[in-house]
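# got a structure for you, letters missing:
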């Protein structure tokens, strides 16, 4: 019997490895993605060939799907079987998407597995149909990025050569004549639209160019297909012909097209900096969204030697990672590059950058007559060099950036002040709605406020791209600045919490979990786009204490710790000050009592966040972080930390975040010892702390720590 079992296993392996390849050679490869866009009931189908021996072993259908945002949106049919609606009960959602709500949660792209009955797949030709069942007033379709049939052992039946990727470079405009291109541009800028594809949807004041980049460059840049543009045009009340004219205009734009709709803008990953800065916004792609947070560790603590150059560095053994955990990684004078470090948090796709309702339709004359609107530029259009651009006054950002003095504007730092003025103007516009007491939050009010935030973020991207700002940071920050950066804190200002949108039914996505996902995502984007360029001033451009505390808020809802992403943020917080400025400069210099300190690694409130790390990895990180923190402190004579007659006005995190800021790191000495930190490092901490305390006493120094609520985040 043992011999027969052995023969059966070998036969199965031979069948699984050989037959699919033969089938793929005989059939026509399926072109991916499978795009299903249009009205309710729109269906797309694909055909695959499967040999009979393999068909009998199929037990499920695995799908990677972009835009599956609510239950009842998508159904699947195999051959002539029953249609199955995809929801969190009918499919299993893969991590990490499952922890962020699965279908109806935060992630724009999910990997799901649909169980199949025996016999659902037949030997020979199989037809899979994907159907867009109904819109929720926002969606107009979805995309199947990949799929495969799986055996009971989760072995993929279809081989890679059964598929081919669509090449956007082969796309052509529906029309090429100048009249159609002109008509498309005019429709883009001024066509009257309806709010959605729902029956009796009202007309809106905004035009296509108001909720997108004014010239439509975002659709070209992120690779939206002709079919998706036509479908969205019909969704907003235009005809098929008008949609084709708009698509023709978009195809004609002289801008690059490195992105795709499903690849999150600025998603970090290896090799991103090696690409032209014009490609940065396209991100590293979904392939660099990791399945687990701890898979990030080898990219932070890179193993030495040949292992560091291996393509599967993410699978480095723990011993190699531990050996690479050194104080140098945490060095405050260093510059960790988060753009090249992949994470498991999938950032919002471009669709989630776009406002759901334009501020003009949300607030009417209050927006139309506001400084916030004026500082962007008028919503009417003026001819400019053969194209049309928003009318720019001298006071608007557009007018300022279009001036011949752009280089001086950047090198002087005035560009930062102009963006700050625009953000303050947005705060002034929203204040009567979101800061009055009490605010009666509703999904409608939250949607309007959040859409106003998104409008500013999207228009910031538009301006940044048009004027080529991303590669000019070193004109202001010098050679130590980032090779690519933004000049503002608008990504962080896009977090729902920045306008006090509460967790719960009125939160974005209708839940505390999804609301916190968007908080975390926009704060993460801020770290990627502008973490301070070693020019941190007070709490700008990033309030590190608040941002790091937000990891607790997301964990409270997801129950999914992210120690590696947290460590990247912690390192960037330590590296946010100018190495040339000492602690006597309380706004810009190194202040060990003004940011998150090494006690976060041993604080009880943060223990769940680091449980995913082994004891040895946790010990090595704690020891190296503490050593780097001490090394930086010891660079300066103790007297430079104090000023006669002045006391630090520290602010404390909410109690549930734990006591992880402030000067009294030495109080955690027993905890560092219990964590097996090298006794020599603990002794150094004790000696420095004793000397620091003695000098503080001579200055009669006593830091103040007023209570601080999470509403501090609304400063962005």
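Everything's here; your move. It should be emphasised that the depicted structure is a prediction, and the values quoted were computed from it without experimental measurement.
# can we go C-alpha only for contacts and neighbour counts from here?
Fine.
# ok, how many other residues are close to the closest residue to residue 416 other than its chain neighbours?
Spatial nearest neighbour of residue 416, excluding adjacent residues (C-alpha to C-alpha, 6 or more residues apart in numbering): residue 487 at 5.5 Å. Other residues within reach of residue 487, judged by other C-alpha atoms under 10 Å, total 25.
# State the helix or strand in which residue 487 lies.
Assigned by DSSP states H and E, residue 487 belongs to no helix or strand.
# now do the one 4 residues further on
Taking DSSP H and E as the criterion, the element that holds residue 491 is helix 490-493.
# what's next to stretch 684-700, contact-wise?
Stretch 684-700 is contacted from outside by 630, 634, 638-639, 642-645, 666, 669, 702, using C-alpha atoms under 8 Å, 6 or more residues apart in numbering.
# I'd like to know which of these is nearest to residue 114.
The shortest approach to residue 114 among the contacts of stretch 684-700 belongs to residue 669, at 51.9 Å (C-alpha to C-alpha).
# right, and that closest one touches residue 682 too?
Yes: with contacts counted by C-alpha atoms under 8 Å, residue 669 reaches residue 682, the gap being 6.7 Å.
# So if I had to pick from the two, which one is more boxed in?
residue 682 (20 against 17).
# how about the helix or strand hosting that one: buried residues?
Using DSSP H and E, residue 682 sits within helix 679-698. Judged by neighbour count using 16 or more other C-alpha atoms under 10 Å, the buried positions of helix 679-698 are 681-682, 685-686, 688-689, 692, 695-696.
# Just give the nearest non-adjacent residue to residue 229, would you?
Nearest non-adjacent residue to residue 229 (C-alpha to C-alpha, 6+ apart): residue 247, at 5.9 Å.
# So which residues of the stretch 401-550 of the chain form helices?
Applying DSSP state H, counting those that start in this stretch to the stretch 401-550 of the chain gives helices spanning 406-411, 414-434, 443-466, 474-477, 490-493, 512-529, 544-558.
# let me fix that: the stretch 151-300 of the chain
With DSSP H, counting those that start in this stretch as the criterion, the stretch 151-300 of the chain has helices spanning 178-190, 208-211, 217-221, 226-235, 240-251, 297-300.
# Please compare the first structure with the one that follows:
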């Protein structure tokens, strides 16, 4: 098996797992072009060619004299993905004699070193690769003489991941797209190290059908204490230079424009050899600005082009077009394929609006529980012991304030840009001639009239284009009239729901009782292309339900890319109040709602990319649920799936918390967010220190979500609208503060006993960080609960009806309940002087929780005035 070889610093990628636009330094040798990558006919796969001959690396040999050579990063290991021509990248690390003697491990940070997408289902030229990446440490041996040095596959069993990555999913289909890895150097490897230049090689073994490589963004030789030993400097690629070099018009620009927009020119992948209808412009931002903004390299564009069946020359033309046509897109150095968009961090709001999408970078992801608490409560992360006061806690746990979730560093890594990009374009899932209709012309599926989300989105884009401010200031929408604001809000809000209706059904169920929803039609179209050879490898990933998930997931990805493009092209990430608010038709006035920054799309958005929103429930012959909340190909890595659901939910809170809308589920469904913070913590477990830390970090995120949700629901939406006849599911009160009553209960912040046992507080672990901290948080919870509920009129509440099942189960304990009980019962006495709550089937009614909150808070020593305020309201609810 031959390999294409490149030197350190050469590669950066675009789309899939590579996806991007970064070229390497002048004078390096590009990977040899594989003739098999030329476009194929729509029906006949091209024939694989003889493996290419490896190019010669230009890295100086270890014996070369002269100045130390800098380590160039990122090290991009990208190619067309064909397993018969793996890509090898070589890096150099210089050690002195002391470093040679002390070296024990190779440490590196890798962007997408594992596979994350669904396994390939179509016929392929070669078997899809199972292990994506390999490495070997050559030390002082030149690459030309390294044939006898074995490659080591990078797997969870051969390397050691940092704790957060290891216990939250690992490499393949794990929770984090960028991971920190240590590889222990054995005696044979250490014997190859020399006083001088030492070589390390990474290999991309081939594609799974979706990815075309990975990136090493940091690389060190370390001693046992974790200290870096290499003495040569690190030089990072400057993508601004590539952008500057591409500002000149040429014939390549014109050719590249044609290729970028050309339909029917691409292969699904070089592995399948099947032609698709989607163009480059179909899955990315239509003008390619995502590749320019997130600083993908020219080389990455070229390699992704080759992955999709174009030649190297054609990929270079596409890169030329993008660089020339997108000169006006601001260069944001922080933006990178591995830096998660919108990752929160201190100071983001003070940066220019154009920089917000880049996020605060991977360094803003918090690993320490103490630092996570400090970040949440606005304390400096200075290495000192945690020492919060009640004033510090109350300042943040305030339902009348606005917690800035864009600037609070979070203990979770947001998804990278590649996770936004559609695995398949809707036009290739619902092509012309599909049953019920096609993506490009609209469709009629079971239970719905004609649906044309593409037409709707074109209309929205045209509206923004025609209504830009005449002053020419990007992102200034202050000129809009109240009528215009209402007009665009009326277009945006239903657009995501039309798209969802195109798929049909609801979360976990896209199967119609009669006829077929769009998700079923799309799944059937994809299944017709399935190869028994590939589907036999992992049967559970190729069921009808799994194909429904492929269709639904790609549809939601396409949706969010449209949102990002609108936000960037038209500067919509500023004042949300310009686009989200209440219009009074009688007075023709507008009352805006929202935060200083955020997407104005109060509809189906990033939240819906979570596996928990995409999955299709599996059941057995008796109707018993056998799989839910995770995707079909994630059954072996539930914790990784839960992490990614958490990441999308948390990202939505930063990108667009929804501006206290009537539609509490859009853009953030607060009960889902808080529920998965708990689910992930429980799934991780706590038998090891690393698991305990990860679980505590998840619960700190839960605390943030409880705080933010209290602020979010502290609005003027009625508690219950008696005149809203019909099912309770449509009552306006369901979208107000009543729905989260159970989540903001003080019982959610304390150990709570019932007739079925004791539920321990999710926040008791905070005492490990600071003695007495759980009590400070309980006091904060009492404060925010009283702010949201204690002033409400008991007559305004709906009283629970045990016989009403509109919400899917008896109303008093239903998941979406927004009522209080008709009467109260005395708390049961569990033992002398110790009360509990009456619990049936692990469900407890609001009146039991409220009474217990008063009693237990007193026992715990909570603030008396806050307890009295709560007790007085409970007395008014049930005199």
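It's in. Bear in mind that the values here come from a model prediction, so they are computed numbers and not experimental data.
# on that earlier part again, please produce a PyMOL select command covering the buried subset of the contacts of stretch 684-700 of structure 1.
This is how PyMOL selects the buried members of the contacts of stretch 684-700 of structure 1, with burial counted by 16+ other C-alpha under 10 Å:
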select buried, resi 630+638+642+643+666+669
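# of all the contacts of stretch 684-700 of structure 1, which two lie farthest apart?
Checking these with C-alpha to C-alpha, the most distant pair is 645 and 669, at 29.9 Å.
# Residue 625 is in contact with residue 327 of structure 1, correct?
Yes: assessed by C-alpha under 8 Å, residue 327 of structure 1 is found in contact with residue 625 at 6.0 Å.
# the helices in the stretch 601-716 of structure 1, which residues?
Under DSSP H, counting those that start in this stretch, the stretch 601-716 of structure 1 gives helices at 615-633, 669-674, 679-698.
# For these, give me TSV that also has distance to residue 102 of structure 1.
Formatted as TSV, the helices of the stretch 601-716 of structure 1 follow (distance: least, C-alpha to C-alpha, whole Å):
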stretch	distance to residue 102 of structure 1
helix 615-633	30
helix 669-674	38
helix 679-698	44
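# before we move on, the earlier item: residue 327 and residue 625 of structure 1: which has the busier surroundings?
residue 625 (28 against 20).
# Now check structure 2 for the residue matching residue 542 of structure 1.
Using TM-score structural alignment, the partner of residue 542 of structure 1 in structure 2 is residue 668.
# Residue 404 of structure 2 versus that match, what's the distance?
15 Å (C-alpha to C-alpha, to the nearest Å).
# ok, how many other residues are close to residue 255 of structure 1?
Using other C-alpha under 10 Å: residue 255 of structure 1 sits among 16 other residues.
# wait, it sits on residue 222?
No: with contact defined as C-alpha under 8 Å, residue 255 of structure 1 does not count as touching residue 222 (10.6 Å).
# which residues touch residue 694 of structure 2?
The contact partners of residue 694 of structure 2, by C-alpha under 8 Å, 6+ apart, come to 164, 167-168, 681, 684.
# let's see 10 Å
With contact set as C-alpha atoms under 10 Å, 6 or more residues apart in numbering, residue 694 of structure 2 has these partners: 163-165, 167-168, 367-369, 411-412, 680-681, 684-686, 688, 700.
# Taking those, please make a ChimeraX selection of just the buried ones.
Selecting the buried subset of the contacts of residue 694 of structure 2 in ChimeraX, with 16+ other C-alpha under 10 Å as the burial test, is done by:
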select :163,164,165,167,168,367,369,411,412,680,681,684,685,700
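# ok so, going back, which among the helices of the stretch 401-550 of structure 1 is found nearest to residue 177 of structure 1?
Evaluated over the helices of the stretch 401-550 of structure 1, closeness to residue 177 of structure 1 peaks at helix 443-466, with 25.9 Å, by C-alpha to C-alpha.
# in structure 2, what residues pair with the closest one?
The aligned range for helix 443-466 of structure 1 in structure 2 is 546-569, by TM-score structural alignment.
# do the same with stretch 233-240 of structure 1
Under the criterion TM-score structural alignment, stretch 233-240 of structure 1 matches residues 305-312.
# picking that back up, residue 668 and residue 404 of structure 2: who's more crowded?
Neighbour totals were compared for residue 668 of structure 2 and residue 404, and residue 668 leads with 30 against 18 (other C-alpha under 10 Å).
# Based on its surroundings, how many neighbours for the spatially closest residue to the more buried one that is not a sequence neighbour?
In space, and not counting its chain neighbours, residue 668 of structure 2 is closest to residue 657: 5.9 Å by C-alpha to C-alpha, 6+ apart. By other C-alpha under 10 Å, the residues close to residue 657 of structure 2 number 29.
# Likewise for residue 599 of structure 2?
The number of residues packed near residue 599 of structure 2 is 28, by other C-alpha under 10 Å.
# quick one: it and residue 656 touch, right?
Yes: here residue 599 of structure 2 reaches residue 656: they are 5.2 Å apart, a contact under C-alpha atoms under 10 Å.
# ok, back up a step: taking helix 615-633 as reference, get the angle to the helix holding residue 682 of structure 1.
Interaxial angle, helix 679-698 of structure 1 versus helix 615-633 (axes from the mean of the first three to the mean of the last three C-alpha atoms, to 10 degrees): 40 degrees.
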